[in-house]
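Q: give me a model of this one.
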Amino acid sequence: MTTFVDRVELHVAAGNGGHGCASVHREKFKPLGGPDGGNGGRGGDVILVVDQSVTTLLEYHHSPHRKATNGQPGAGDNRSGKDGQDLVLTVPDGTVVLDKKGNVLADLVGQGTTFIASQGGRGGLGNAALASARRKAPGFALLGEPGEARDIVLELKTVADVALVGYPSAGKSSLISVLSAAKPKIADYPFTTLVPNLGVVTAGSTVYTIADVPGLIPGASQGRGLGLEFLRHVERCSVLVHVLDTATLESERDPVTDLDVIEEELKQYGGLEDRPRIVVLNKIDIPDGQDLADMIRPDLEERGYRVFEVSAVARTGLKELSFALAGIVAEARAAKPKEEATRIVIRPKAVDDAGFTVTYDEHEEVYRVRGEKPERWVRQTDFNNDEAVGYLADRLNRLGVEDELMKAGARAGDGVAIGSEDNAVVFDWEPTMMAGAEMLGRRGEDHRLEAPRPAAQRRRDKQAERDDAQREYDEFDPF
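A: Down below sits the predicted model:
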């Protein structure tokens, strides 16, 4: 049964925003008290949070589909809908978030670090929020926006100061067990370690973490064996420790050749050239192991490596190794720049940026309008309500969409699509839409909500209507 997972594909969906409410206030002796529809609630976000007590992505391997709750719709009497509850997903320290194309979206390091993986939809405005001096009684409300849905990839890169690398059965697990309190599985056959083991070491006043990286064999950087899965776990380390087996029983292998092979795999993987290296000659408690260590040590030191002879079984040479690693880790920490406060990067839009584009799609034979505002307005529109459609027409006209369509060569009857190819609203364009108010009347103006006119004024208006009707009849009568 799988107990360690360091890479998963996660399908996250934020909550939808609640719809706004179209309502008119009513009470005794005041049946038409004005619009009082409340706004819809915001949809919940999907948020990733680093929790250092979590060490694996196993939970998301079994349950890769996650969704936040929706916002509630608004109600009458100016009652706003309840916001959807955010869905918080805990991830291990060192988790990298990528999109399906491999682009890095976030690198989550440090307890409590958060990233909004999926944004909840906005709640729709109720007709009370849409009312104005010109639009006193809107008979519509805006719909809530759908929550963002996306597929992301989570990769775990172990956060460790020291990484132990070497052939299977070189003694990495044994070494980490005696340097720290970690209790990895240990045996004398290849690939005993199937997951990175992490331990905490205290050397004087320095406390550092140490991890053994399993599965490095020739071809690991190209996917052979388990190496490619776990090479990412050495990326964050401050120092690489080559653990060489001086008591290998394989005639075609020797410690120096093992070192060259592992170095070549690290070179092929890339990005680790600047890390300091230490060589540990392990298993010197075996007579042949000590002899081989004495033989190859001068060659390794000539190459510039610091060499330590240890025995994980006899526990010799461990103190010197531990303090040497602590010194390198302390230097690396001191050399790192101090973490700066979170910076807000402001990218102002160009002066001539209209916020949308109009292009002609020859394949679909439509003029396609793309932009954050027009696409959001379309999502908020209830197309079963003529007044809401007219309101959308007015908004698009004020934004300048009508003018840009004319400049692009659109003519009456041409198809216009607002949105992407797979999710667009398509309609036949009529230039008269630039005067949406003329199409549907003066939307939102209800004479019943206006102040009462004096009786004399009402009589004069009534007489004027009769005179106009008589004049039209006289002009029409051919006799």
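Q: please count neighbours and contacts with C-alpha atoms only from this point.
A: Will do.
Q: tell me where the stretch 301-450 of the chain has strands.
A: Ranges of strands within the stretch 301-450 of the chain are 306-309, 357-361, 366-370, 415-420, 423-428, based on DSSP state E, counting those that start in this stretch.
Q: so can I have TSV of those strands showing distance to residue 393?
A: Converted to TSV, the strands of the stretch 301-450 of the chain look like this (distance: least, CA to CA, whole Å):
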stretch	distance to residue 393
strand 306-309	74
strand 357-361	16
strand 366-370	14
strand 415-420	12
strand 423-428	12
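Q: would TSV of these with distance to residue 228 and mean neighbour count be doable?
A: Output for the strands of the stretch 301-450 of the chain, formatted as TSV (distance: least, CA to CA, whole Å; neighbours: other CA atoms under 10 Å):
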stretch	distance to residue 228	mean neighbour count
strand 306-309	27	19
strand 357-361	44	15
strand 366-370	41	21
strand 415-420	38	20
strand 423-428	39	14
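Q: how about the ones you listed, which one is nearest residue 341?
A: Closest to residue 341 of the strands of the stretch 301-450 of the chain, according to CA to CA: strand 366-370, at 35.8 Å.
Q: other SSEs contacting the closest one?
A: Contact partners of strand 366-370 among helices and strands, from 3 or more CA pairs under 8 Å, 6 or more residues apart in numbering; DSSP states H and E: strand 357-361, strand 415-420.
Q: out of these, which comes closest to residue 297?
A: Using CA to CA, the helices and strands packed on strand 366-370 put strand 415-420 closest to residue 297, at 64.9 Å.
Q: tilt between that closest one and strand 366-370?
A: Strand 415-420 runs at 30 degrees relative to strand 366-370, counting by axes from the mean of the first three to the mean of the last three CA atoms, to 10 degrees.
Q: hey, what's the angle from strand 415-420 to strand 357-361? Just curious.
A: 120 degrees.
Q: what's next to strand 415-420, contact-wise?
A: By CA atoms under 8 Å, 6 or more residues apart in numbering, the residues outside strand 415-420 that reach it are 365-371, 374-375, 378, 424-429.
Q: rerun at 6 Å
A: 366-370, 375, 424-429 (CA atoms under 6 Å, 6 or more residues apart in numbering).
Q: for residue 437, give its distance to residue 130.
A: Noted for residue 437: a distance of 16 Å to residue 130, by CA to CA, to the nearest Å.
Q: show me which of these two is the more surrounded one.
A: Each of residue 437 and residue 130 has its neighbours counted (other CA atoms under 10 Å); residue 130 has more, 20 against 16.
Q: before we go on, could you also do this sequence so I can check it against the first one:
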Amino acid sequence: MTTFVDRVELHVAAGNGGHGCASVHREKFKPLGGPDGGNGGEGGSVVLTVDSQVTTLLEYHHSPKRKATNGKPGAGGNRTGADGEDLILLVPDGTVVLDRQGNVLADLVGHGTTFIAAQGGRGGLGNAALASARRKAPGFALLGEPGEARDIVMELKSVADVALVGYPSAGKSSLISVLSAAKPKIADYPFTTLIPNLGVVTAGETVYTIADVPGLIPGASQGRGLGLEFLRHVERCSVLVHVLDCATLEPGRDPLTDLETIEAELAEYGGLDDRPRLVALNKVDVPDGQDIADLTRASLEERGYRVFEVSAASRKGLRELSFAMAGIVAEARAAKPVEESTRIVLRPKAVDDAGFTITEEDGAYHIRGVKPERWVRQTDFNNDEAVGYLADRLARLGVEDQLWKIGAHEGDTVVIGPEENAVVFDWEPTMAAGAEMLGRRGEDHRFENPRPAVDRRREKQKGRDAAEAEFLAFEALSSGRQAAIEGDDDEDQ
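A: Okay, here's the model as predicted:
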């Protein structure tokens, strides 16, 4: 049964954004309540997070498809839909994320490091958010944006300070078992170790990790044996230690030949020429082991190697080897630049960046850009008002003007978005001239040309003044009639 996996192919899919809601507020005695459709919720993202307690990618080997939850749609009463939950995938320290073409997307080193493998879709805006001074009662809402979906490859490169390299059964696992508290499987036959073993070693004030690379044999860099599967685990190491078997009985093998063979495989793999090397002549406690070590030590030192005669059984020379490895690790750590806790990266927008590009291919005009592609995905093409709103946005972005400049004619094919999910339509030049008209779709004509509040107050005041003048005229007329009646009475008397 497989217990260790250091490379998996994973299909990740983020959640879709929730659709916006097109709703009108309805209440007694308020016929013009206005739009109150809420926005859709954001789709959940797929996030890779480094966890120091995770040591293998086995979980994703058995379940290679992962999907986050979708956002909920908006509702009337200005109620926003709930956001989808992010899917957190725990990965080991040292995981490298690549796409299907082999391009590195992220190198996850350090507990808590995160990477968004698939971004959740945006929620669509409700008609309440789309309302403006010109468009007071939109009869449409934006659709939720689909979540990102893609295939990724995750490779584990062990984060170890020291790598033990050598032939199978050279004693690498035995050295790790006595230098640290690790308990790897140990046997006297080749390819006992089927997975890289890690151990933590303390030498004075330096604490470092040590790992072995199993299965290195001639041709490993071309895929022979197990070496190619695990050579990636030495890429992060600060020092390489050649473990040479001084007690091998195989014909044609000796410490010098083994060293040359392993060095050739490391050179073929590439990227390890700058790593310091140490040599551990192992198994000097067995018969003839010490004699072979004495014969080869001088030749190795002439080549510039620091040589240590060790024995995992008797523990001879292990202290000196441990402190030598700790010294190189400490120097490598001190040479690394100190990373600032906070780093601000400024990426100013180019002065000539219009936000989209138009190219002519196979008799059609292809429009690509983050904004126009997102707007197309969020448009409900069954709603004329929504289509008009899209045309208005494209016109404001400058798409119409650019089509005119590059010579597009009426009836030409225009494609927006990638080929696998594009919107194709025949271009009508009148859209450029009628963009303002299209932008007025969704207006409520009951609100057209509203009278300002100041005008309404003036009209009320005019009404009051007219009523008062009419009252005064009537009062004057009544007084005159009364005076005439009294004069007639006097004459009668």
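Q: would you pull the TM-score for this pair?
A: Between these two chains, after superposing, the TM-score reads 0.92 (TM-score structural alignment, normalised by the length of structure 1); 453 aligned residues with a CA RMSD of 1.6 Å.
Q: and the strands of the stretch 301-450 of structure 1: which comes nearest residue 31 of structure 1?
A: Closest to residue 31 of structure 1 of the strands of the stretch 301-450 of structure 1 is strand 423-428 (CA to CA; 37.9 Å).
Q: and the contacts of that closest one?
A: So strand 423-428 of structure 1 is contacted by 413-418 (CA under 6 Å, 6+ apart).
Q: so can I have TSV of the residues you listed showing distance to residue 75 of structure 1?
A: Below are the contacts of strand 423-428 of structure 1 laid out as TSV (distance: CA to CA, whole Å):
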residue	distance to residue 75 of structure 1
413	39
414	39
415	37
416	34
417	33
418	30
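Q: number of nearby residues for the counterpart of residue 444 of structure 1 in structure 2?
A: Alignment note (TM-score structural alignment): residue 444 of structure 1 maps to residue 442 of structure 2. Residue 442 of structure 2: 22 surrounding residues under other CA under 10 Å.
Q: equivalent analysis for residue 48 of structure 1, please.
A: 22.
Q: and stretch 192-209 of structure 2, how far apart are its ends?
A: Using CA to CA, first and last residues of stretch 192-209 of structure 2 are 21 Å apart.
Q: may I see the buried residues of it?
A: Using 16 or more other CA atoms under 10 Å as the test for burial, stretch 192-209 of structure 2 gives 192-193, 195-201, 203, 208-209.
Q: would you list those in JSON lines and tack on secondary structure and distance to residue 148 of structure 2?
A: Shown next, in JSON lines, are these (DSSP: H, G, I helix; E, B strand; the rest coil; distance: CA to CA, whole Å):
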{"residue": "192", "secondary structure": "coil", "distance to residue 148 of structure 2": "43"}
{"residue": "193", "secondary structure": "coil", "distance to residue 148 of structure 2": "40"}
{"residue": "195", "secondary structure": "coil", "distance to residue 148 of structure 2": "34"}
{"residue": "196", "secondary structure": "coil", "distance to residue 148 of structure 2": "34"}
{"residue": "197", "secondary structure": "coil", "distance to residue 148 of structure 2": "36"}
{"residue": "198", "secondary structure": "strand", "distance to residue 148 of structure 2": "36"}
{"residue": "199", "secondary structure": "strand", "distance to residue 148 of structure 2": "39"}
{"residue": "200", "secondary structure": "strand", "distance to residue 148 of structure 2": "40"}
{"residue": "201", "secondary structure": "strand", "distance to residue 148 of structure 2": "43"}
{"residue": "203", "secondary structure": "strand", "distance to residue 148 of structure 2": "48"}
{"residue": "208", "secondary structure": "strand", "distance to residue 148 of structure 2": "40"}
{"residue": "209", "secondary structure": "strand", "distance to residue 148 of structure 2": "38"}
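Q: hmm, back to that, out of the strands of the stretch 301-450 of structure 1, which gets nearest to residue 71 of structure 1?
A: Closest approach to residue 71 of structure 1 among the strands of the stretch 301-450 of structure 1 is made by strand 423-428 (22.3 Å; CA to CA).
Q: what span of structure 2 lines up against that closest one?
A: Aligning strand 423-428 of structure 1 against structure 2 (TM-score structural alignment) gives residues 421-426.
Q: next one: the matching stretch to chain centre, how far?
A: Computed by CA atoms, centre = their mean, to the nearest Å, the chain-centroid distance of stretch 421-426 of structure 2 equals 28 Å.
Q: and which of the contacts of strand 415-420 of structure 1 is nearest to residue 17 of structure 1?
A: residue 375 (15.5 Å).
Q: ok, back up a step: closest one to residue 97 of structure 1 among the strands of the stretch 301-450 of structure 1?
A: Nearest to residue 97 of structure 1, of those and by CA to CA, is strand 415-420 at 25.4 Å.
Q: post-alignment, that closest one versus structure 2, mean distance?
A: With mean CA distance after the TM-score superposition for structure 1, strand 415-420 of structure 1 departs from structure 2 by a mean of 1.0 Å once superposed.
Q: give me the angle between that strand and strand 423-428.
A: Computed by the same axes, to 10 degrees, the angle separating strand 415-420 of structure 1 from strand 423-428 equals 170 degrees.
Q: if we can go back for a sec, among the helices and strands packed on strand 366-370 of structure 1, which comes closest to residue 302 of structure 1?
A: Closest approach to residue 302 of structure 1 among these is made by strand 415-420 (62.9 Å; CA to CA).
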